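Asker: no sequence for this one, just the structure:
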């Protein structure tokens, strides 16, 4: 598998986890399990790609097995997934009110 595909898989999984953790921590942004996972995965994938462009060391972490860059990429993608889930949850709750 190419390094770029492995990076994307790491980003999507970390984003999905981050989205579910954020929704679990703040019940007012909860979109349901599937909604949290989808929003988090999209946020993790997009945020991870953006992070890879801003910090070139994280761009090819799968091709050069450096555990620090893989952890940094997963952490950044998890945060991006949590942020997007929080934004979508806030918009959904605002529209429902």
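Answerer: It's in. All of these numbers come straight from a predicted model, not from anything done at the bench.
Asker: going by C-alpha atoms from here, please, whenever you check contacts or count neighbours.
Answerer: Will do.
Asker: the closest residue to residue 76 other than its chain neighbours and residue 31, how far apart?
Answerer: In this structure, residue 76 finds its nearest non-sequential neighbour in residue 48, 6.5 Å apart by C-alpha to C-alpha, 6 or more residues apart in numbering. In this structure, residue 48 and residue 31 are separated by 22 Å, where distance is defined by C-alpha to C-alpha, to the nearest Å.
Asker: okay, pairing it with this:
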């Protein structure tokens, strides 16, 4: 995928994850993109661990779900870290 596609994909995944995690009010578009892209890496890594197969990302529904799941995990971890401080 090109860089623009990654940014759009990350923004969508981060936005959906922030709505699920309840952090949408505190995040802007840039943070949604970052959370979505990092979440895609986390989700792909976890997918590989669970299934034993390498995850090949594309612009499809499976990649989107994996990215959203990874982003939700990232947001819950970050929220937990912030609450401890």
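Answerer: Great, that's in hand. None of these values were measured; they are calculated from a predicted model.
Asker: TM between them?
Answerer: The TM-score (TM-score structural alignment, normalised by the length of structure 2) is 0.55; 80 aligned residues with a C-alpha RMSD of 3.6 Å.
Asker: re earlier: tell me the counterpart of the residue nearest to residue 76 of structure 1 in structure 2.
Answerer: Using TM-score structural alignment to pair residues, one finds that residue 48 of structure 1 aligns to residue 44 in structure 2.
Asker: surely its match and residue 53 touch.
Answerer: No. With contact defined as C-alpha atoms under 8 Å, residue 44 of structure 2 and residue 53 do not form a contacting pair (10.1 Å).
Asker: quick one: which of the two has more around it?
Answerer: Legend: neighbour count by other C-alpha atoms under 10 Å for residue 44 of structure 2 and residue 53, higher for residue 44 (21 against 9).
Asker: start and end residues in structure 1 for the helix or strand hosting residue 69 of structure 2, please.
Answerer: Using DSSP states H and E, the element containing residue 69 of structure 2 is helix 61-84. The counterpart of helix 61-84 of structure 2 in structure 1, counting by TM-score structural alignment, spans residues 71-94.
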